[in-house]
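K.L.:
This is the structure alone, sequence omitted:
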């Protein structure tokens, strides 16, 4: 593995991380919903690292809710497709997004990078946590209601069936009647645990990091936390238009040091840094970078609310 270095934005405290991540998300939202040219390509704009970026061709990119093809037929509604993980990331989004007035919630399609196979009312459920701390607090009359795509709660006793079912949800959302190799999220947000796992992909655990074909996999007998889970795979994560890690706290510093300074160790985050090179950003507080040798960038706010 090469020493691919992602963009690392550091802040003195949690509030700074939350504010910048929210701006980063809104910028990704605006870019995804931006007006397309006649040939379907988005015009050039600044990407999330302040550099010029020309996005891919996509029939779902248009300034209006519903675009039309050359024959005047209605095409798919323009949506911002985002995937979230759980844990402290949800609190970061709670702190940063809910106070903004430029989040177009009604145009969001929200998926989950992973899920713990527990009832939704459990504090360990990513959906449950996101619902209580974010979705239930959105003023839907003012901003619209996001579409949230989650696992089937009735299948949590069977990890394989639950993973297969959620993969079908992704296929319907990203492929429809077309054939696509992998889904492409506009933005995928991840945390990183002290043990190095991202989503529900654990270091040196089973063969999960080597999965090449499936979009969603079952994770059974996980080393920590709820035993059974489902997770997006490394190819899906790396195929995202933008991948963003949000990490805070001194307890994360040792694993961040390994990720940034010893990529050859093959931690999941290091694999993503390499596989999605040029599209990966890290938002961290100073505590998470304790004794970590890495070049920090100053985040330039793009979408002040």
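P.N.:
Great, that's in hand. As the structure is a prediction and not an experimental result, all values here were calculated from the model. Numbering: from 1, shown residues only.

K.L.:
contacts, neighbours, all on C-alpha from now
P.N.:
OK.

K.L.:
Can you tell me the SS state at residue 255?
P.N.:
helix (DSSP: H, G, I helix; E, B strand; the rest coil).

K.L.:
Can you tell me the element the residue most central in space within the chain falls in?
P.N.:
Nearest to the mean C-alpha position of the chain, by C-alpha atoms, centre = their mean, lies residue 188 at 1.7 Å. Per DSSP states H and E, residue 188 falls inside strand 187-190.

K.L.:
In contact with residue 202, which residues?
P.N.:
Contacts here follow C-alpha atoms under 8 Å, 6 or more residues apart in numbering; on that basis residue 202 touches 195, 196, 208, 209, 222, 223, 268.

K.L.:
A further structure is provided below for comparison with the first:
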């Protein structure tokens, strides 16, 4: 099979979720090293979820971690639960425990390069964040400090839910069509109901988008997204990179999806 064009997704299937997380971590570290050989700084968007956090933990354990110049890496999030700072259900809290605290402590990652979506009660530029919309606006302002209107993300990681959602963009939800860079989300079908998410406009500006998913319960939506189903029904179908779109799946999530080679 020929190498996919940049707008066509490359599908890579691993035998199980554990192997998927290890492989995604190795791929991410290799990508960081490749990018740092040609430009700096590097901007990466992290995701939460079981496989996303397992991937970060695998990065922490990898011997390749020490080869990356973490002082020139900026870390962002695709979405966040609008919960108090330090809440164990926040993606940032889990990411810090799995990897980021280690990078700050012994790998030279500057704390200022960890760009969390503001939690309720956070004071930003003298104003207290009280709503998801205020958090989204503050995050858009932070992103604009590194690009116009945001940096070109080198890698944007996304998980996918069994309903096909990515970030906090859910099927049939009004946030799917949000303009701008970030959006406040209310009435999420998955708890908690209030969230903050990058928009599809922001996602699609990334050079590479990687969708990482495991589990048989996700196979139908993975197949539908790869078949370019309607974004309103299968939001993951709208998650595409400007240069490359990569789907990293375990065998259960892949189901009947045939892997591409490239």
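P.N.:
Now that the structure is in, tell me what you want to look at. It should be emphasised that the depicted structure is a prediction, and the values quoted were computed from it without experimental measurement.

K.L.:
Just give the TM-score of the two.
P.N.:
After superposition, the two chains reach a TM-score (TM-score structural alignment, normalised by the length of structure 2) of 0.84; 243 aligned residues with a C-alpha RMSD of 2.1 Å.

K.L.:
picking up where we left off before, map the residue nearest to the centre of structure 1 onto structure 2.
P.N.:
Using TM-score structural alignment, the partner of residue 188 of structure 1 in structure 2 is residue 156.

K.L.:
just residue 171 of structure 1 next, same as before
P.N.:
With TM-score structural alignment defining the correspondence, residue 171 of structure 1 maps onto residue 144 in structure 2.

K.L.:
thought that match was touching residue 151?
P.N.:
Yes: the pair residue 144 of structure 2 and residue 151 qualifies as a contact (C-alpha atoms under 8 Å) at a distance of 7.3 Å.

K.L.:
Looking at these two, which is more packed in?
P.N.:
Using other C-alpha atoms under 10 Å as the criterion, residue 144 of structure 2 and residue 151 rank with residue 151 on top: 18 against 14.

K.L.:
hang on, the earlier thing: shouldn't the residue nearest to the centre of structure 1 be in contact with residue 80?
P.N.:
No: taking C-alpha under 8 Å as the definition, residue 188 of structure 1 is not a contact partner of residue 80, at 11.2 Å.

K.L.:
where exactly do the strands run in structure 2?
P.N.:
Along structure 2, counting by DSSP state E, strands occupy 10-14, 42-46, 73-77, 79-81, 123-124, 127-128, 155-159, 182-185, 195-198, 208-213, 244-250.

K.L.:
Of all those strands, which one is nearest residue 262 of structure 2?
P.N.:
Across the strands of structure 2, residue 262 of structure 2 has its closest neighbour in strand 10-14 (7.2 Å, C-alpha to C-alpha).

K.L.:
now the closest one and strand 208-213, what's the angle there?
P.N.:
Orientation of strand 10-14 of structure 2 against strand 208-213 (axes from the mean of the first three to the mean of the last three C-alpha atoms, to 10 degrees) gives an angle of 40 degrees.

K.L.:
how near is residue 65 of structure 2 to residue 246 of structure 2?
P.N.:
For residue 65 of structure 2, the distance to residue 246 of structure 2 equals 22 Å [C-alpha to C-alpha, to the nearest Å].

K.L.:
Sorry, slip of the keys, the one I care about is residue 252 of structure 2.
P.N.:
Distance from residue 252 of structure 2 to residue 246 of structure 2, by C-alpha to C-alpha: 17 Å.

K.L.:
top helix in structure 2 by residue count?
P.N.:
helix 17-36 (DSSP state H).

K.L.:
Filter the contacts of residue 202 of structure 1 down to the buried ones and hand me the ChimeraX line.
P.N.:
A single ChimeraX command selects the buried members of these (16 or more other C-alpha atoms under 10 Å):
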select :196,208,209,268
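
K.L.:
will you turn the contacts of residue 202 of structure 1 into a markdown table that also has distance to residue 128 of structure 1?
P.N.:
As requested, these are exported to a markdown table (distance: C-alpha to C-alpha, whole Å):
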| residue | distance to residue 128 of structure 1 |
| --- | --- |
| 195 | 23 |
| 196 | 23 |
| 208 | 25 |
| 209 | 26 |
| 222 | 20 |
| 223 | 22 |
| 268 | 25 |
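
K.L.:
list the contacts for residue 143 of structure 2?
P.N.:
Residue 143 of structure 2 sits next to 149, 150, 151 when contact means C-alpha under 8 Å, 6+ apart.

K.L.:
which of these line up with contacts in structure 1?
P.N.:
Of the contacts of residue 143 of structure 2, the ones still in contact in structure 1 (both residues aligned by TM-score structural alignment, their matches' C-alpha atoms under 8 Å) are residue 151.

K.L.:
To which residue of structure 1 is residue 212 of structure 2 aligned?
P.N.:
Under TM-score structural alignment, residue 212 of structure 2 pairs with residue 246 in structure 1.

K.L.:
before we move on, what about residue 72 of structure 2?
P.N.:
Structural alignment (TM-score structural alignment) places residue 72 of structure 2 against residue 107 in structure 1.

K.L.:
Name the nearest residue to its match, ignoring sequence neighbours.
P.N.:
residue 79 (5.1 Å; C-alpha to C-alpha, 6 or more residues apart in numbering).

K.L.:
What is the burial count for the one you found?
P.N.:
Neighbour count for residue 79 of structure 1, taken as other C-alpha under 10 Å: 24.

K.L.:
can you check residue 105 of structure 2 too?
P.N.:
Using other C-alpha under 10 Å: residue 105 of structure 2 sits among 11 other residues.

K.L.:
got a list of what the residue mapped onto it from structure 1 touches?
P.N.:
Matched across to structure 1, residue 105 of structure 2 falls on residue 140, judged by TM-score structural alignment. Contact analysis of residue 140 of structure 1 by C-alpha under 8 Å, 6+ apart lists 105, 106.

K.L.:
With that, I have no additional questions.
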